[in-house]
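Enquirer: Build me a model from this:
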Amino acid sequence: MNRLFYCWPLLWIFGCGGEFSDHSLAPVAQQSVADRIDVSYREDAQAAFGDSYPVAASQETTPQPTEASRGGFINSLKSLVEGSPVYEDEDVRDGLIQRLEQAEQDLRDIRASDRRAIANASRQIRIGRAQHSPNLVLVTLPTLHFSELERMPRLAGIRNSGMLLTDCYVSAANYSVARSELLTGRFSANSSAYQNEMNLAETIWQSGYETSLIGVWPFESHPLESGFDQWTGFASPNGLIPEFPEALFTQLTRAEIISNRRDGNDGQERINGIQILTDEAVAFFNQQKNSARPLFVHIALPTLEGLERDEMLIEYNSSIGEIVDSLNETGFSGKTCLIVTGMTSNREDMEDEFESVGTLTSSASGLNEGNLRTPMIVFWGTAVARGSVNSSPCSVVDLLPTLAEIGVAKRRPNGLSGQSLLPALRNETIGAQRLFYWRNSDGGQAARRGPWKVIVPAGENQMMLFHLPDDPAEVVDVSAEYPSILKQFLAPPAQQELVEELF
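Expert: Model (predicted):
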C-alpha cells in the first residue's frame, strides 16, 4: 500500500508518453548495449587514459611485505649507504639504494592497503544503516535553459510532480571545471587547499550506497578511483562525443560497438551515444531492483557531435522519459530522490522565458541571468511538494552537501563551498545573504546577494544594480535609487565565494 501511495504521482504524470513535435519518443530499450558489443575487442586501458589510469579496487592484491620493509629507518639506511666509504663501488651502492627504495614503496603500499581495509570495515557498519535511505539518481545535461522545459514534456512532467529551483546557478562555461565543482562541492578557486578531502561519490559510498556512473567522464583519472563502484560510458573532457561512438568503456575495459563501426557492421542499425547510455541505465535499474543497498547513480548525458539543439532536446527528452519509466517499472520511483539539472553556462545572445521565472536575457559578456541560470528539478515522492517552486539562490556545488544529508552521511568533506538544499526542498527560503560572484576573461564582473544583482561591464567604471524579483531581465538599473545597497557590494565580503572565470 505504501509503495502505491508513493508511486502514484510519477505513474500519473509519466504513464502517458505523448509525442514531442513530430517525433515519437523512442521505445524503452530491453537490452543493455553490452549485449550488442564485441567484448573480445579490448584495448589496454592505460593506452586510452594515459599513465594515470588506475587498477580497479577489485583487481588489487594486498602487497606482501618484504624482509626489508619489515624493518624501520629506511630513509636513515639510505643516508648511511650514500655517505659510507664502505660502499665505494658505485654499482653496489646504487643497487642497494634501489632495493631500499623498493622496500620503501612496499611499506607505503602496505599502509595504503591497511587504510583501505579500515575504510571498508567502517563502510560495512554503515551499509546496515543505509538500507532505509532513498536511492539518489542525478541526471546532468551539459546545458539546459528554462525555455527548453516546454519542449521536453518528459522533463516538464518531473517538474510538475516535484519542485523547480528557479535560481540555480552554474559556475563555469568549461564542462570539466563544472563537473569538478559538482564532484568536490567547491568552487574551483577554493579547491586547492582541500585536494585530499572526499568527493561526492566517495562521501555517498562511505554511507553504504552502491555508487555508479553512467555517462561522460571528463577527467584524466578514472571513476573507479573517484568513489564509483561501477562505470559505463565515454571519456570526453568537454562532454562532446561522436553521434555514433564506436567504443564504450565498462569498468576497465574498452569495447567496440560493432553496430556503430563505419565499416563491416553488416547493415545493423547504429545507436547514438545518448541511447547507448539510456539503455545502460535501464538495464542497470532492472538488475538492481532487488538490491538491499541503496543506489547513487549519476547519469551524465553528453552532447552529440553534429546535432542541432532541437535534435539534442529530442534525444534528452526521450532519454529522461525512458529513465523515469524504468524507475516506475522497477519500483524505484517511490523510494528515489531524482534530480535533473544543467552543468555549464552559455554565451549566446538570447532570451530565456518561462512562466515561473519570467524573461531572462543572455549576452556576450556571459554575466546576465540567462547566461548563468539553469533549471534544477527535484522529484522525491511526498518529501517534495508536487508542482512547487523555490527561488532560493543555489548552485551545482550545493548537490554534494544536499545528497550527503539525504543519504545520512556521517562523514562529510571539509571546506565545502556549497550548502544543503534540504530546507529549500521543504519549501523554506535559504541563502538570503549568500554571495555569488562571477568574472569573465574580459574583466567584467557580476555578483548577487539576496534579491540584488550587480554587474560591472568590462572596461567601464560603473556598477549597474538590478532587483531580480521585479526585473529578472536586468533592464532597469536602480543603482541611483539604492546607493546603500550598492555600497554593500563595494565592501569586501567576509566570505566571498569566487567562481571560476566563465570564459
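
Enquirer: drop to CA atoms for contacts and neighbour counts, all remaining ones
Expert: Noted.

Enquirer: Specify the local secondary structure of Trp231.
Expert: strand (DSSP: H, G, I helix; E, B strand; the rest coil).

Enquirer: in the stretch 1-150 of the chain, which spans are strands?
Expert: For the stretch 1-150 of the chain, the strands defined by DSSP state E, counting those that start in this stretch occupy 19-20, 23-24, 135-141.

Enquirer: Out of those strands, which is the most enclosed?
Expert: A comparison of those by mean neighbour count, using mean count of other CA atoms under 10 Å, puts strand 135-141 on top with a mean of 21.

Enquirer: Would you mind identifying the next helix or strand past that strand?
Expert: helix 153-161 (DSSP states H and E).

Enquirer: starting at the chain centroid, how far to that following helix?
Expert: Centre-to-centre, helix 153-161 and its host chain are 21 Å apart (CA atoms, centre = their mean, to the nearest Å).

Enquirer: Now do it: which elements does it pack against?
Expert: helix 2-14, helix 309-329, strand 376-379 (3 or more CA pairs under 8 Å, 6 or more residues apart in numbering; DSSP states H and E).

Enquirer: report the angle between the axes of the following helix or strand past the longest one and strand 135-141?
Expert: The one in question is helix 309-329. Counting by DSSP H and E, the next helix or strand C-terminal to helix 309-329 is strand 336-342. If you take axes from the mean of the first three to the mean of the last three CA atoms, to 10 degrees, strand 336-342 sits at 10 degrees to strand 135-141.

Enquirer: picking that back up, how about the strands of the stretch 1-150 of the chain, which one is nearest Arg309?
Expert: Nearest to Arg309 among the strands of the stretch 1-150 of the chain is strand 135-141; the distance by CA to CA comes to 12.5 Å.

Enquirer: Quick one: list the elements packing against the closest one.
Expert: For strand 135-141, the packing partners by 3+ CA pairs under 8 Å, 6+ apart are strand 295-300, strand 336-342.

Enquirer: Would you mind finding the most buried of the ones you listed?
Expert: Here the criterion is mean neighbour count by mean count of other CA under 10 Å, and of the helices and strands packed on strand 135-141 the winner is strand 295-300, at a mean of 24.

Enquirer: after that strand comes which helix or strand?
Expert: Counting by DSSP H and E, what follows strand 295-300 is strand 303-304.

Enquirer: Another sequence for comparison is provided below:
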Amino acid sequence: MNKKSSNDTLSSTNQTVAKKVKTPKRPNIIMILCDDLGYADVGFNGSEDIKTPALDALAMTGTKLTSAYVPHPFCGPSRAGIMTGRYAHTIGAQFNLPPNSETIGEGIDKNETFMSKVLQESGYQTGMVGKWHLGAINKYHPNSRGFDDFYGFLGGGHNYHPEDYKTKYAAAKAKGTQTIWDYLTPLEYNGKEVVDDNQYLTDVLSNQGVRFIKEYSKNDDPFFLFMSYNAPHTPLEAKKEDIEVFSSIKDKNRRTYAAMVYAVDRGVGKMIEELKATGEYENTLIVFFSDNGGRLDKGANNFPLKEGKGSVYEGGYRVPMFFHWAGKVPSGMIYNHPVSALDLYPTLTTLANANSKIPSDKILAGKNIWDDFLLNKEVKREDYIFTMRHRNGFSDVGVRKGKWKAVKAFKQNWKLFNIEQDIGESKDVSGSYPKIIKELVSEAENWSRTHIQPKWWHNKETGEEWKSLKMPHFEKTFSID
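Expert: Take a look at the predicted model:
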C-alpha cells in the first residue's frame, strides 16, 4: 500500500534551491520522537491512508530527510544512542531495559553526559514529556539527567486509556501485588504521582507539551523540549472518534494504528499553535522522527523499505524525519543524503552554543551536520552508519557507507546492496563487488571492538542464553563465506 506517492519522497528533485543562511545562536529546540512509527505512515513520506496535516505542513515548509537512520532497531538502545550521542553497544545498553527496571536498579551509565544535561548547563530551560525507558530509579531519572521539567512514565511503554490502566492498577494494588506492570502505573510529574490524567494518554502528553511551551516561553532563556511520544507503540489503543476517521481502512490493526498516529499529529498541531501564540514559532527548531521502524504485524507500513522493527534491513532503523525552522531551514527541500540520529547531539549543542559544556572526554559517534545540511551537501560521504541486533545466539549487522550497504541477517551470509538504486534491498551484488563488501564488513568488525558486555537484557531468558552461549561470538559474525 501507499506505493504511488512514496516515489515523491525519494525524488532527488528539490522544490527549493538551498542557499547559505546565517544561523542565529541559541534557538528553542523541540525534538519530537514517535515510537515504532512506520517509514510510510505520515503523509509527507507517502502515506495515502493516514492523515497527518500538521506534520505534513511542517515537513513541506521545512526539509525532509529521506535517508535518516537511528542507532538501533529497538526502542531503548535507540533512545540511549540519541541522548548520549553514542552507540548503545559501546555503553552496555544494547538491549531494552526489562519491564519494571527499577527492580534491577540499572540505567544508562551516569558517566555518560546526556544532550539534555549539556543544554541545561548552558542555560536552556529543559523539559521532557512522555516515554523515558533509560532507567527508573532516582539516579537515572530524567530530573537527574538534565531535565528541569518531566511529565510522563519511566518504563518502555504504557496503556492509553486512563479508565483502563487506573482500574487495573488499583485492582493489583488492592491485591497486594508487589510488582505491578509498568504499563499500568501512574504517570508522574517531577517525581510526584499524577492524578488528573483523565484523557487519552497521547492527548495528555500533547497538552503537557503545550503547557511547557506556554510556561517557559515567558522567560528570556531558550528552551529544549523532548516530546517523547509512546504512540503508535503497542498496545494498539485509540479514541473511538479517531478510529471512526479511518473507517475506510478494513484491517483492524491498521485502522487503530492510523488513529494513534492521527492523535500525535493533532497534538503537534496544538503545540504549533502555542508557539505562534507565544511568539516563539520563528525562533524554534523542530526535529521530528521515530525511534525505530514500524511493526508490520501491528499495523505499520515501512514501504518501500524491507522488513520492520528489530531488523537490520532498512525497515528496522531508517525512519521518517524532518527539520523545520521558519526562515532558517530551507522550505520544500528534500535532503537525500544519509544522516544518523547520532548527529543530533553535536548538531543541536552547536546550534545552542553549548559545546563548552560538553565534557572534554566525552565520546560522540556523530558529527555536526548543520552547515552542509543547509546547503544540501553530502556530509557523511566517508562515514559509516552501523546498527546491530543480538538475537538467539546470533548478531545481525547493518553497515552503510555512501551508496553501499552490507547486511548480515539471522543465520544468513553477508549481502551487499546498492541502497541508492535498490532501496528495497532485493538484489545482492556482493559477488560483483568483493572489495566493497570486504571493506564494509571489516569496518563493522572494527566497530564491534568498541563494544562492551551488556549491563542488562530485556528478559531473564535472553540473559541466560547470552551467558550460556558465551556471546557475542563476533568471530562468526564477521566471517565472509
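
Enquirer: Output the helices and strands packed on strand 135-141 of the first structure as CSV; include the columns distance to Ser122 of the first structure.
Expert: Shown next, in CSV, are those (distance: least, CA to CA, whole Å):
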stretch, distance to Ser122 of the first structure
strand 295-300, 18
strand 336-342, 25
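
Enquirer: Figure out which of the ones you listed is closest to Leu165 of the first structure.
Expert: Short answer: strand 336-342, nearest of those by CA to CA, at 9.7 Å.

Enquirer: what's downstream of that closest one, the next helix or strand?
Expert: Counting by DSSP H and E, what follows strand 336-342 of the first structure is strand 351-354.

Enquirer: circling back: save the strands of the stretch 1-150 of the first structure as a markdown table, and put in distance to Ser345 of the first structure too.
Expert: As requested, these are arranged in a markdown table below (distance: least, CA to CA, whole Å):
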| stretch | distance to Ser345 of the first structure |
| --- | --- |
| strand 19-20 | 25 |
| strand 23-24 | 28 |
| strand 135-141 | 11 |
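
Enquirer: To Val389 of the first structure, which of those lies closest?
Expert: strand 135-141 (19.1 Å).

Enquirer: Following superposition onto the second structure, what is the mean distance for that closest one?
Expert: Once fitted to the second structure, strand 135-141 of the first structure is off its aligned match by 0.8 Å on average (mean CA distance after the TM-score superposition for the first structure).

Enquirer: That strand aligns to what range in the second structure?
Expert: Mapped onto the second structure using TM-score structural alignment, strand 135-141 of the first structure spans residues 28-34.

Enquirer: neighbouring contacts of that stretch?
Expert: The contact list for stretch 28-34 of the second structure, computed with CA atoms under 8 Å, 6 or more residues apart in numbering, reads 222-232, 280, 283-291, 348.

Enquirer: and what of stretch 294-313 of the first structure?
Expert: With CA under 8 Å, 6+ apart, stretch 294-313 of the first structure has contacts from 130-142, 148, 151-152, 204, 208-217, 239-243, 273-274, 277, 281, 316.

Enquirer: ditto for stretch 361-375 of the first structure
Expert: Under CA under 8 Å, 6+ apart, the answer for stretch 361-375 of the first structure is 143-146, 164-171, 341-343, 345-352, 360, 438-440, 444-446, 455, 457, 472-474, 502-503.

Enquirer: if we go to 7 Å?
Expert: 144-146, 164-170, 341-342, 345-352, 360, 446, 473 (CA atoms under 7 Å, 6 or more residues apart in numbering).

Enquirer: circling back to that earlier point, is it possible to get the helices and strands packed on helix 153-161 of the first structure out as a markdown table so that each row also shows mean neighbour count and distance to Trp231 of the first structure?
Expert: Formatted as a markdown table, these follow (neighbours: other CA atoms under 10 Å; distance: least, CA to CA, whole Å):
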| stretch | mean neighbour count | distance to Trp231 of the first structure |
| --- | --- | --- |
| helix 2-14 | 16 | 27 |
| helix 309-329 | 20 | 17 |
| strand 376-379 | 25 | 24 |
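
Enquirer: CSV please, covering the ones you listed and showing distance to Arg386 of the first structure.
Expert: Converted to CSV, these look like this (distance: least, CA to CA, whole Å):
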stretch, distance to Arg386 of the first structure
helix 2-14, 8
helix 309-329, 16
strand 376-379, 8
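
Enquirer: quick one, what contacts the aligned partner of Glu474 of the first structure in the second structure?
Expert: Using TM-score structural alignment, the partner of Glu474 of the first structure in the second structure is Glu425. By CA under 7 Å, 6+ apart, the contact set of Glu425 of the second structure is Lys306, Phe417, Ile419.

Enquirer: Which one of those residues is nearest to Lys328 of the second structure?
Expert: Nearest member of the contacts of Glu425 of the second structure to Lys328 of the second structure, counting by CA to CA, is Ile419, at 30.1 Å.

Enquirer: and that closest one, how many residues sit next to it?
Expert: 19 (other CA atoms under 10 Å).

Enquirer: ok now do it, which residues does it touch?
Expert: Here Ile419 of the second structure is in contact with Lys403, Trp404, Lys405, Glu425 (CA under 7 Å, 6+ apart).

Enquirer: give me that answer again for 10 Å
Expert: Glu314, Arg400, Lys401, Gly402, Lys403, Trp404, Lys405, Ala406, Glu425, Ser426, Lys427 (CA atoms under 10 Å, 6 or more residues apart in numbering).

Enquirer: From Lys415 of the second structure, how far out is Trp466 of the second structure?
Expert: From Trp466 of the second structure across to Lys415 of the second structure, the span is 26 Å (CA to CA, to the nearest Å).

Enquirer: Quick check: the aligned residue for His89 of the second structure in the first structure?
Expert: So His89 of the second structure corresponds to Ala189, using TM-score structural alignment.

Enquirer: didn't that match look like it was pressed against Glu501?
Expert: Yes - shown here, Ala189 of the first structure and Glu501 form a contact pair, counting by CA atoms under 10 Å, at 9.3 Å.

Enquirer: between the two, who's got more neighbours?
Expert: Taking other CA under 10 Å, Ala189 of the first structure and Glu501 do not tie; Glu501 has more neighbours (19 against 13).

Enquirer: what separates the more buried one from Glu369 of the first structure, distance-wise?
Expert: In terms of CA to CA, Glu501 of the first structure sits 16 Å off from Glu369 of the first structure.

Enquirer: likewise Lys289 of the first structure?
Expert: As judged by CA to CA, Lys289 of the first structure and Glu369 of the first structure stand 40 Å apart.
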